[in-house]
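Asks: Turn this into a structure:
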Amino acid sequence: MLNETYKINNDFIITLHGNFDADTVNVMKDDIEAYSKLSTNIIFDLEQVPFIDSSGIGAIVFLYKRMVAKGFSVSVTGLTQQPLELFEMLFLDKTINCYPNISCYLETSPNLQVAS
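Replies: Next up is the predicted model:
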């Protein structure tokens, strides 16, 4: 599992590659804890994630609860196949904002900064 992080328009993007499962969450647990201390919106880019299990869902929900309590949001982009089916089955797509890709998120981002 490879993960990359970067900022766009003051939003913190976490891009994951590979399965988002118990093994991945175990490796990322310190990072996930650190992300929960941020004061910004967090976006999970899951376009390159073919499989997610309850641990991956739990990590997203963990961050969602902490960020919303601080007035920020957690969104997910790029859901396809099994991850999308699981999000829909758990009705997470009704709670957590989901977008087809990062570009679609950025088009609706409240932090969008347009150069003048």
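
Asks: Please count neighbours and contacts with C-alpha atoms only from this point.
Replies: Fine.

Asks: Please list the outside residues in contact with stretch 82-90.
Replies: Residues outside stretch 82-90 that contact it (Cα atoms under 8 Å, 6 or more residues apart in numbering): 49-52, 93-94.

Asks: which residues sit against stretch 52-60?
Replies: By Cα under 8 Å, 6+ apart, the surrounding residues in contact with stretch 52-60 are 19-22, 24-25, 32, 74, 82-83, 86.

Asks: One more, please, to line up against the first structure:
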Amino acid sequence: MAPVRNYHIDTSFSSLPVAVLFLNGRLDASNCSEVHRVFSELLRQSTSIVIDCTELEFLDSSGLGAIVSCLRKAIEAGGDLRLSGLSNNVALLFELTKAQRLFSIYNDSTAAVASFNPLKPE
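Replies: Next up is the predicted model:
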């Protein structure tokens, strides 16, 4: 019997040169390496990246570490990483570990993507 995958990763690009990485299901020690791999591929295409956590049901300390590592990689590449759509449970982990201080966090990926636009509407 094949192992059951408890996560799904998808990506898209917006009209701005911003990549969006969608996390679904669980992010834990069992799949952090896949997130690192996909993030590194995205970083070659865009240094402005949003991780959309709207469908992320579970995040443990390994998953949090993976997201912080992604932020570090983005900054080292001269870019930035924004988060969006944190559920109450995921947001609580960020608050308890004070990791929310490291990130710009938005309610949805549309707002997070728009935050990369240096031109503000008048």
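
Asks: Put one on top of the other, what's the TM-score?
Replies: Once superposed, chain against chain, the TM-score is 0.83 (TM-score structural alignment, normalised by the length of structure 1); 114 aligned residues with a Cα RMSD of 2.2 Å.

Asks: before we move on, back to that, any chance of the contacts of stretch 82-90 of structure 1 in a markdown table, plus neighbour count and secondary structure?
Replies: Formatted as a markdown table, the contacts of stretch 82-90 of structure 1 follow (neighbours: other Cα atoms under 10 Å; DSSP: H, G, I helix; E, B strand; the rest coil):
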| residue | neighbour count | secondary structure |
| --- | --- | --- |
| 49 | 21 | coil |
| 50 | 16 | coil |
| 51 | 18 | coil |
| 52 | 20 | strand |
| 93 | 17 | helix |
| 94 | 10 | helix |
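
Asks: wait, which of those residues is closest to residue 101 of structure 1?
Replies: Using Cα to Cα, residue 49 comes nearest to residue 101 of structure 1 of the contacts of stretch 82-90 of structure 1, at 12.8 Å.

Asks: In space, what's closest to residue 67 of structure 1 - neighbours in sequence excluded?
Replies: Leaving out its chain neighbours, the residue that sits closest to residue 67 of structure 1 by Cα to Cα, 6 or more residues apart in numbering is residue 73, at 5.9 Å.

Asks: Just give me the match in structure 2 for that neighbour.
Replies: Residue 73 of structure 1 maps onto residue 80 in structure 2 when the alignment is built from TM-score structural alignment.

Asks: For the residue nearest to the spatial centre of structure 2, list the residues it contacts.
Replies: For structure 2, residue 51 is the residue whose C-alpha lies nearest the centre (Cα atoms, centre = their mean; 2.3 Å). Neighbouring residues of residue 51 of structure 2 by Cα under 8 Å, 6+ apart: 20-23, 81-84, 109.
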